[in-house]
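Novice: Following is a predicted model, sequence given first.
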Amino acid sequence: MIFLFDLDGTIVDSAEGIINGLTYAFEKSGDEIPNNETIRKYIGPPFMDTFTRELGFSEKKSRYLIEVFREYYVENGKYESEPYTGMKDLLEEVSSKYKIAVATSKPEVQAREILKNHGLYDYFEFVGGATLDNSRIKKHDVIEYVLDNLNVGSRENTYMIGDRYPDILGASKSGLKSIGVLWGYGTYDELESYNANYIEESVENLKDRIFSL
């Protein structure tokens, strides 16, 4: 079996750095700064989708906000995260038996730095993420990129694990099963509405689920 893990809201709690980075971007652009709870809802899906579809910004303005966000994130935000309690132990145990990888909409270079910073990088066969030019940013495209790099043949026993709807939707588009998790930034209703195959409430429950499959 193969397990693909989302990063933000699944492996690490990165809310602090992302909230600070988006606050910095909105402040610099002169836009009204959403409250922290509202910004938390932006974590997970690609910012380009959120800015253009949910906030109604133009593509040009959205690209500007993303650029300014990255100014903060590269210098500070990438250090403002912590692995969820029990996650390191889970990755150590699961990687000893199965092949695991990361599939994230976060820029790949940042994802790799964050995992190395927390001592988690070596558990993964491959770490795949978005490109800085947004040519690969949709979760489905990232998943396909990761599967290609893992040389996955049959997808029958490959699972995507994540906390938001793009993880579940991307898994479905790629013919994978999905496991939604509730300690991140999504909700049970969100994960259920996108037909996650399983939904787990805690890291310990996720570990039990993985070893029961």
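Specialist: Received, thanks. Residues are numbered from 1 along each chain as shown.
Novice: all contacts plus neighbour counts: C-alpha atoms, from now on.
Specialist: Will do.
Novice: where exactly do the strands run in this structure?
Specialist: Counting by DSSP state E, the segments of the chain that form strands are 2-5, 12-13, 82-83, 99-107, 126-130, 158-162, 177-181, 198-200.
Novice: Quick one: the ones you listed as CSV, columns for distance to Leu65 and mean neighbour count too.
Specialist: CSV is the format used below for the strands of the chain (distance: least, C-alpha to C-alpha, whole Å; neighbours: other C-alpha atoms under 10 Å):
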stretch, distance to Leu65, mean neighbour count
strand 2-5, 27, 24
strand 12-13, 22, 20
strand 82-83, 25, 18
strand 99-107, 15, 25
strand 126-130, 17, 24
strand 158-162, 25, 26
strand 177-181, 29, 26
strand 198-200, 33, 19
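Novice: what's the closest of those to Phe211?
Specialist: Comparison of those against Phe211 by C-alpha to C-alpha identifies strand 2-5 as nearest, at 11.4 Å.
Novice: returning to that earlier point: and the strands of the chain: which comes nearest Glu67?
Specialist: Minimum separation from Glu67 across the strands of the chain (C-alpha to C-alpha) falls at strand 99-107, 12.1 Å.
Novice: Hey, what's the angle from the closest one to strand 126-130? Just curious.
Specialist: Orientation check (axes from the mean of the first three to the mean of the last three C-alpha atoms, to 10 degrees): strand 99-107 against strand 126-130 gives 20 degrees.
Novice: which secondary structure elements does strand 99-107 contact?
Specialist: strand 2-5, strand 126-130, helix 139-150 (3 or more C-alpha pairs under 8 Å, 6 or more residues apart in numbering; DSSP states H and E).
Novice: contact partners of the longest helix belonging to the chain?
Specialist: If you go by DSSP state H, the chain has its longest helix at helix 59-75. Helix 59-75 has contacts (C-alpha atoms under 8 Å, 6 or more residues apart in numbering) with 17-18, 21-22, 24-26, 28-29, 47-48, 51-52, 110.
Novice: buried sites along it?
Specialist: Using 16 or more other C-alpha atoms under 10 Å as the test for burial, helix 59-75 gives 62-63, 65-66, 68-70, 72-73.
Novice: closest to Asn205 among those?
Specialist: For the buried residues of helix 59-75, the minimum distance to Asn205 (C-alpha to C-alpha) is 31.6 Å, reached by Tyr73.
Novice: Put this next to the previous one:
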Amino acid sequence: MAFISLFEVIGPNMVGPSSSHTAGAVSMALLARKLFPAEIKKVEFTLYGSFAKTYRGHGTDRALLGGIMGFETDDLRIRDSLSIAKERNLDYHFSIGQDTGEEHPNTADIDMTGVNGERLFVRGVSIGGGKVKIVRLNQIDVDFTGEYSTLIISQTDRPGVVAHITKVLSEREVNIAFMRLFREEKGAKAFTVVESDERIPDEVVEQIRENPLVSDVMLVQI
């Protein structure tokens, strides 16, 4: 069972009205933005559950757009994020997804396209008190919160890749809090997610990329 502190019950510093539907949506989209390697040209949001039912009234649409543009949860520009997105020529669209019964009630898919054609699909959930989880990247189920400094390594699931990652981190004296491998199937595309409770040196990104079975490395710092 997840631990919830008194500060989480009170809620984060935020533009309201809802910690789950507004602050959580901002945090989810901001985390997705940090994972994306380029300037975003277009973003498509698909909403599920209570997000889909109340997103206009609770400002979830403004919150998601604000997060994608880099706004924090207490940034007053969130209230005007729809018009700001248009001023920035950010092409955005909201749609309602078909619930399968497996989604968390506060779920959003975020499909980003960069100015040079880069693509990243992220599914996030708002779990309460402004906290979020990323649960899918490019159709692979994952599980991380962004509350730690986080490395996400896109790779082919072959022997030696994880050993390469841990060797690089060990040489840089990175203290690993959590490390998990998520994959489509054995030998296929996979993500290794490494979380540390301290800042991860930026140079590990290029060192990890030296392995030919690594296709991309994303780094989110706390």
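Specialist: Cool, the structure landed. Keep in mind that this is a model prediction, so the values were computed, not measured.
Novice: what's the TM-score here?
Specialist: Laid over one another, the chains give 0.31 as their TM-score (TM-score structural alignment, normalised by the length of the first structure), with 117 aligned residues with a C-alpha RMSD of 5.7 Å.
Novice: just to revisit the earlier point, of all the strands of the first structure, which lies closest to His140 of the first structure?
Specialist: When the strands of the first structure are ranked by proximity to His140 of the first structure (C-alpha to C-alpha), strand 99-107 comes first, at 9.3 Å.
Novice: Quick one: residues contacting Tyr198 of the first structure.
Specialist: 178-180.
Novice: Now the contacts of helix 59-75 of the first structure in CSV, please, with extra columns for distance to Lys116 of the first structure and neighbour count.
Specialist: Output for the contacts of helix 59-75 of the first structure, formatted as CSV (distance: C-alpha to C-alpha, whole Å; neighbours: other C-alpha atoms under 10 Å):
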residue, distance to Lys116 of the first structure, neighbour count
Gly17, 17, 18
Ile18, 18, 25
Gly21, 21, 24
Leu22, 23, 25
Tyr24, 25, 20
Ala25, 26, 22
Phe26, 29, 16
Lys28, 30, 12
Ser29, 32, 14
Phe47, 24, 21
Met48, 26, 21
Phe51, 29, 19
Thr52, 32, 16
Gln110, 10, 18
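Novice: residues near Lys116 of the first structure, how many?
Specialist: 12 (other C-alpha atoms under 10 Å).
Novice: Against Ile2 of the first structure, how distant is Val181 of the first structure?
Specialist: Distance, Val181 of the first structure to Ile2 of the first structure, by C-alpha to C-alpha, to the nearest Å: 17 Å.
Novice: Now render the contacts of helix 59-75 of the first structure as a markdown table, adding distance to Ile143 of the first structure.
Specialist: As requested, these are exported to a markdown table (distance: C-alpha to C-alpha, whole Å):
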| residue | distance to Ile143 of the first structure |
| --- | --- |
| Gly17 | 24 |
| Ile18 | 22 |
| Gly21 | 26 |
| Leu22 | 25 |
| Tyr24 | 30 |
| Ala25 | 28 |
| Phe26 | 30 |
| Lys28 | 33 |
| Ser29 | 32 |
| Phe47 | 18 |
| Met48 | 18 |
| Phe51 | 23 |
| Thr52 | 23 |
| Gln110 | 17 |
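Novice: thought Gly114 of the second structure was touching Lys42?
Specialist: Yes. Counting by C-alpha atoms under 8 Å, Gly114 of the second structure does reach Lys42; the two are 6.8 Å apart.
Novice: quick one: the strands in the second structure?
Specialist: Counting by DSSP E, the second structure has strands at residues 40-48, 91-96, 106-114, 119-128, 131-137, 140-144, 149-156, 178-183, 189-196, 214-220.
Novice: sorry, back to before: closest to Asp167 of the first structure out of the helices and strands packed on strand 99-107 of the first structure?
Specialist: For those, proximity to Asp167 of the first structure was assessed by C-alpha to C-alpha; helix 139-150 is nearest, at 6.4 Å.
Novice: Going by neighbour count, which residues in the closest one are buried?
Specialist: 139-147.
Novice: and the residue nearest to Val193 of the second structure when sequence neighbours are not counted, how many neighbours?
Specialist: Nearest residue to Val193 of the second structure in three dimensions, chain neighbours excluded: Ile152, at 4.7 Å (C-alpha to C-alpha, 6 or more residues apart in numbering). Ile152 of the second structure: 23 surrounding residues under other C-alpha under 10 Å.
Novice: And for Ala108 of the second structure?
Specialist: For Ala108 of the second structure, the count of nearby residues is 31 (other C-alpha under 10 Å).
Novice: For it, which non-adjacent residue is spatially closest?
Specialist: Closest to Ala108 of the second structure by C-alpha to C-alpha, 6+ apart is Leu47, at 4.6 Å.
Novice: To what extent is that neighbour buried, counted in neighbours?
Specialist: The number of residues packed near Leu47 of the second structure is 25, by other C-alpha under 10 Å.
Novice: Throw the helices and strands packed on strand 99-107 of the first structure into CSV and include distance to Leu206 of the first structure, thanks.
Specialist: Shown next, in CSV, are these (distance: least, C-alpha to C-alpha, whole Å):
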stretch, distance to Leu206 of the first structure
strand 2-5, 12
strand 126-130, 20
helix 139-150, 20
